[in-house]
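Enquirer: When you get a sec, could you give me coordinates for this:
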Amino acid sequence: MTAPDEKPQEKPLLKVVKGTPDDYQLAALTAVVAGLASAAPVEDAPKRRSEWANPARRVRRPLQHGPGAWRASAFPPA
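Expert: All right, here's what the predicted structure looks like:
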């Protein structure tokens, strides 16, 4: 158990497993990794659906019968 004044050990962001980089090389590597992580696209925003894919477009009103019905089928009711 740790004392109340001590902070628990955190995992390091990067771990060098081979070689001995100097401070400048390690700083450059950290900057590149942080830049790539911040440039990742955000997937939380919902994608806008195309109006052509809208299921409501498949539902249509009943076709009118009688004289002028062909014209009424192309124009919405006024």
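
Enquirer: CA atoms for contacts and neighbours, from now on please.
Expert: Noted.

Enquirer: And for Ala72, the neighbour number?
Expert: Residues lying near Ala72 (other CA atoms under 10 Å) number 13.

Enquirer: element containing it, please.
Expert: Using DSSP states H and E, Ala72 sits within helix 69-74.

Enquirer: To compare with the earlier structure, here is another sequence to fold:
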Amino acid sequence: MSSSEPYLSIVRGDATPEETAALVAALAARAAARSAAGAATRGARPTPPPATGNWRNAAHRLRPGLPHGPGAWRRAFFPGG
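Expert: Next up, the predicted model:
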């Protein structure tokens, strides 16, 4: 994009100069709010992703492994005993 090309162009409709100015002001305000929010969170620790239940985890649906070693068959069928 060269410096002679417009940064913003209205593709459809007839926008008045006031409407174009309002659009540019809204976009500038949004960009300023985003950069301010980014600067505020840049120094803070990142927040962890929201916790999800185990219903998504495929390993949750698998049964636990069977015990190994002497007496393993007994522990497999009589846990805790």
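
Enquirer: TM-score for the pair, please.
Expert: For this chain pair, the superposition-based TM-score is 0.42 by TM-score structural alignment, normalised by the length of structure 1; 42 aligned residues with a CA RMSD of 2.6 Å.

Enquirer: on that earlier part again, just checking, what packs against the helix holding Ala72 of structure 1?
Expert: Packing partners of helix 69-74 of structure 1 (3 or more CA pairs under 8 Å, 6 or more residues apart in numbering; DSSP states H and E): none among the helices and strands.

Enquirer: Leu26 of structure 1 - how many residues pack around it?
Expert: 14.

Enquirer: Now do the same for it: helix, strand or coil?
Expert: At Leu26 of structure 1 the chain is in helix, as set by DSSP: H, G, I helix; E, B strand; the rest coil.

Enquirer: For Arg71 of structure 1, see how far away it is.
Expert: For Leu26 of structure 1, the distance to Arg71 of structure 1 (CA to CA, to the nearest Å) stands at 73 Å.

Enquirer: Next: Leu36 of structure 1.
Expert: Leu36 of structure 1 sits 58 Å away from Arg71 of structure 1, going by CA to CA.

Enquirer: Leu29 of structure 1 too?
Expert: Separation of Leu29 of structure 1 from Arg71 of structure 1 (CA to CA) stands at 68 Å.

Enquirer: Which of the two has more residues huddled nearby?
Expert: Per other CA under 10 Å, whichever of Leu29 of structure 1 and Arg71 has more neighbours is Leu29, with 14 against 10.
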